[in-house]
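Visitor: Sharing a sequence plus its predicted fold:
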Amino acid sequence: MSYALPKTFAPLREYLRRLGADVNHLASARQAAFMAQQLLGTRIKFPPQGADMTSTLFLIQAELQGGRTSAPAAPPPPAKHRRKGGRSLARQADHVAKFTPSVFAAGVHIFCDGAAIPNPGAGGWGVVVYEDGVETAHALGGEPVTTNNQMELTGLLNAIEEAWRLVTEYGSVTIWCDSEYCVKGVNEWMPTWKARGWSKRKINSSKREEGEIKNLALWQAIDAALAEVPKFGEMRIKWVKGHIGVAGNERADELAEQGRQRMQDMHELPSDDLDRQYRDIMGAA
């Protein structure tokens, strides 16, 4: 069952809709608040899991109406020249238009995400499954000391495992990930690495020792999980722009943060242990 912001939050709902957020396919009031906080840049403290989110949503809406976050105007024409690294409003609008709710309305769409804060540090991953636009399953987890990339890959691996449950029934499953590292890795880099004996360097290269692949065990696990897919159906792994209001992406991000927070709370390590694990993990960032 999806959640819809009630009439009392009409200003917030309209603001999110105009930003391109998918306001009609939210899983819960907490997800609505999480998405709003991400898009508006507010810093409202959330209550514990399971608590009522009404007051939190009112506080976020109050900041919107109080002028700290103004309603979006029509985007201006893109500038002819921008500083290197700048991102135009026009390009942002293109991303929003590309990932409209209709893209994810039919079939199976699985979103995954992962993060570590700090990096390396406590990390979490999240996966959410949608069948014909309805959330049907989710999963989350994490590690006490890990990296962003490791959690992104772990989220993808768990998304593939979820996809296996559905690919024979639907014939085709799409996994969406906002990490270009993961998406390019699977679709572009991994076949080359395998052909070179799991190395970035050619087999006969004089610099083969420099071809080490970071997070190799995770890449090999992903490769093994995908190996038999063509016998049963199609499993596509595609990139989605993060934090533009795509409900599935925001939901996966929320789950990853829950997993990260859980690890942080469960594993309060002494500072000397954290320093040692930091040094160990930097070689696999």
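Guide: Structure received. This is a predicted model, so every value here is computed, not measured.

Visitor: When you work out contacts or count neighbours from here on, use the C-alpha atoms and nothing else.
Guide: Noted.

Visitor: Can you name every helix or strand that whichever strand or helix holds residue 255 contacts?
Guide: Element membership for residue 255, per DSSP states H and E: helix 247-266. If contacts are counted by 3 or more CA pairs under 8 Å, 6 or more residues apart in numbering; DSSP states H and E, helix 247-266 sits against helix 29-40, strand 108-117, strand 121-131, strand 134-146.

Visitor: Which one, of the ones you listed, ends up nearest to residue 178?
Guide: Judged by CA to CA, the one of those that comes nearest to residue 178 is strand 108-117, at 7.0 Å.

Visitor: ok so, going back, would you mind putting the helices and strands packed on helix 247-266 into JSON lines with distance to residue 227 alongside?
Guide: Output for those, formatted as JSON lines (distance: least, CA to CA, whole Å):
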{"stretch": "helix 29-40", "distance to residue 227": "34"}
{"stretch": "strand 108-117", "distance to residue 227": "19"}
{"stretch": "strand 121-131", "distance to residue 227": "21"}
{"stretch": "strand 134-146", "distance to residue 227": "23"}
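
Visitor: Out of these, which is closest to residue 249?
Guide: The nearest among these, by CA to CA, is strand 108-117 at 5.9 Å.

Visitor: Just want the angle from that closest one to helix 247-266.
Guide: If you take axes from the mean of the first three to the mean of the last three CA atoms, to 10 degrees, strand 108-117 sits at 40 degrees to helix 247-266.

Visitor: putting a second one here so we can go through both:
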Amino acid sequence: MKYVYAVARGRKPGIYESWPECLKQVHGYANARCMEKGKNNKSGFDKHSRKLGPVKNVVAEQWISDGVPVVYTDGSCMSNGMKGRCKAGFGVFWGDNHPDNLSEPLHEGPPTNNRAELTAVIRALQQAEKKGYKRLVVKTDSNLLIQSMNVWIHSWRKNNWKTSTGSDVKNKDLLVELDMMLKKVQVCFDHIRGHVGIYGNEKADELARAGAQLYCQQ
């Protein structure tokens, strides 16, 4: 059975004969959708087809099957938004007893959950670059981070890190640093649900909360 790939929403919708060709049309494209269809020489398309779902998840699955390393990142902020009381930290989880697991307080900027989430990814990419990784799957429960890196960052970059209203993008310093890191390590950001028992996510959360406990008001 030969399979082809139908891109319903992507850079150039259409039918593609191979997964790499399909991937070029959907990788990094917001809300992209594609379908895998079975095909034989006699009757064309048959009933063996399946929706591949959100393409970012499909890309992550493909990369993981190719042996690309996976890391879970998370940020934590206790009493988030309460001036003088909030504590922020981040966690990076590569695996049980992995020497590169991180649990640290947020050292720079205001202690917010979003800054902690961004810092966690930056530190993970720094580790990946040091190890010589060319690709990395980053799993996170932060929808804001996913949207920022997969959708909004393209327009922010073109607009010199300004929003549509002309104001500076929040956490510009971290976003610019992360954008630079993405030129060194190709990343697939994979959104996962938080606090539903996903092992790697729970471990990253534990590390982030422990890091926040070490935070000292500056």
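Guide: Happy to help now that I have it. In this text the structure is predicted, and so the values were computed from the model without any measurement.

Visitor: I'd like the TM-score for the two structures, please.
Guide: After superposition, the two chains reach a TM-score of 0.61 (TM-score structural alignment, normalised by the length of the second structure), with 152 aligned residues with a CA RMSD of 2.8 Å.

Visitor: what's near enough to touch the aligned residue in the first structure for residue 208 of the second structure?
Guide: For residue 208 of the second structure, the aligned position in the first structure is residue 256, judged by TM-score structural alignment. Neighbouring residues of residue 256 of the first structure by CA atoms under 8 Å, 6 or more residues apart in numbering: 113-115, 123-127, 140-142.

Visitor: ok, now residue 264 of the first structure?
Guide: Residues counted as contacts of residue 264 of the first structure (CA under 8 Å, 6+ apart) are 122-123, 144.

Visitor: show me where the second structure has strands.
Guide: 2-9, 14-16, 33-40, 44-54, 70-78, 87-93, 102-105, 135-140, 186-191 (DSSP state E).

Visitor: Of the contacts of residue 256 of the first structure, which is the most crowded?
Guide: residue 124 (36 neighbours; other CA atoms under 10 Å).

Visitor: how much space between residue 146 of the first structure and residue 215 of the first structure?
Guide: 11 Å (CA to CA, to the nearest Å).

Visitor: Between the two, point out the one with more neighbours.
Guide: Counted by other CA under 10 Å, residue 146 of the first structure and residue 215 do not tie: residue 146 has more neighbours, with 25 against 14.

Visitor: pretty sure that one contacts residue 125?
Guide: No - taking CA atoms under 8 Å as the definition, residue 146 of the first structure is not a contact partner of residue 125, at 11.0 Å.

Visitor: What's the match for residue 237 of the first structure in the second structure?
Guide: Taking TM-score structural alignment, the alignment pairs residue 237 of the first structure with residue 189 from the second structure.

Visitor: shouldn't that match be in contact with residue 56?
Guide: Yes - counting by CA under 8 Å, residue 189 of the second structure does reach residue 56; the two are 7.3 Å apart.

Visitor: check contacts around the most centrally placed residue in the first structure.
Guide: Geometric centre of the first structure, nearest residue: residue 113, 3.1 Å, by CA atoms, centre = their mean. Counting by CA under 8 Å, 6+ apart, residue 113 of the first structure makes contact with 125-127, 151-152, 155-156, 177-179, 249, 252-253, 256.

Visitor: Tell me the counterpart of it in the second structure.
Guide: Match for residue 113 of the first structure (TM-score structural alignment): residue 74.

Visitor: From residue 50 of the second structure, how far off is its match?
Guide: From residue 74 of the second structure to residue 50 of the second structure the distance is 32 Å (CA to CA).

Visitor: ditto for residue 182 of the second structure
Guide: 32 Å.

Visitor: And for residue 20 of the second structure?
Guide: For residue 20 of the second structure, the distance to residue 50 of the second structure - CA to CA - is 18 Å.

Visitor: same thing with residue 169 of the second structure?
Guide: Residue 169 of the second structure is 39 Å from residue 50 of the second structure, by CA to CA.

Visitor: okay, those two: which has more neighbours?
Guide: residue 169 (16 against 11).

Visitor: Now the aligned partner of the more buried one in the first structure. Nearest residue, chain neighbours left out?
Guide: Mapped onto the first structure by TM-score structural alignment, residue 169 of the second structure lines up with residue 213. What sits nearest to residue 213 of the first structure in space, not counting adjacent residues and going by CA to CA, 6 or more residues apart in numbering, is residue 199, at 6.2 Å.

Visitor: That neighbour and residue 212 touch, don't they?
Guide: Yes - between residue 199 of the first structure and residue 212 a contact is recorded at 5.8 Å, counting by CA under 8 Å.

Visitor: between those two, which one's more packed in?
Guide: Applying other CA under 10 Å to residue 199 of the first structure and residue 212 shows that residue 199 carries more neighbours, namely 20 against 13.

Visitor: neighbours around residue 112 of the second structure, how many?
Guide: For residue 112 of the second structure, using other CA under 10 Å, the count is 21.

Visitor: Go ahead and confirm it touches residue 81.
Guide: Yes - if you go by CA under 8 Å, residue 112 of the second structure and residue 81 touch, sitting 7.0 Å apart.

Visitor: Roughly how far does the residue lying closest to residue 221 of the first structure once chain neighbours are set aside sit from residue 116 of the first structure?
Guide: Excluding the flanking residues, the one nearest residue 221 of the first structure by CA to CA, 6+ apart is residue 157, at 7.5 Å. Per CA to CA, residue 157 of the first structure is found 17 Å from residue 116 of the first structure.

Visitor: Looking only at neighbour counts, state which of these two leads.
Guide: Between residue 157 of the first structure and residue 116, counted using other CA under 10 Å, residue 116 has the larger neighbour count: 26 against 21.

Visitor: Could you pull up the residues touching the more buried one?
Guide: 122-124, 146-148, 151, 260.

Visitor: Kindly recompute the last result at 7 Å.
Guide: With contacts defined as CA atoms under 7 Å, 6 or more residues apart in numbering, residue 116 of the first structure is in contact with 122-124, 146-148.
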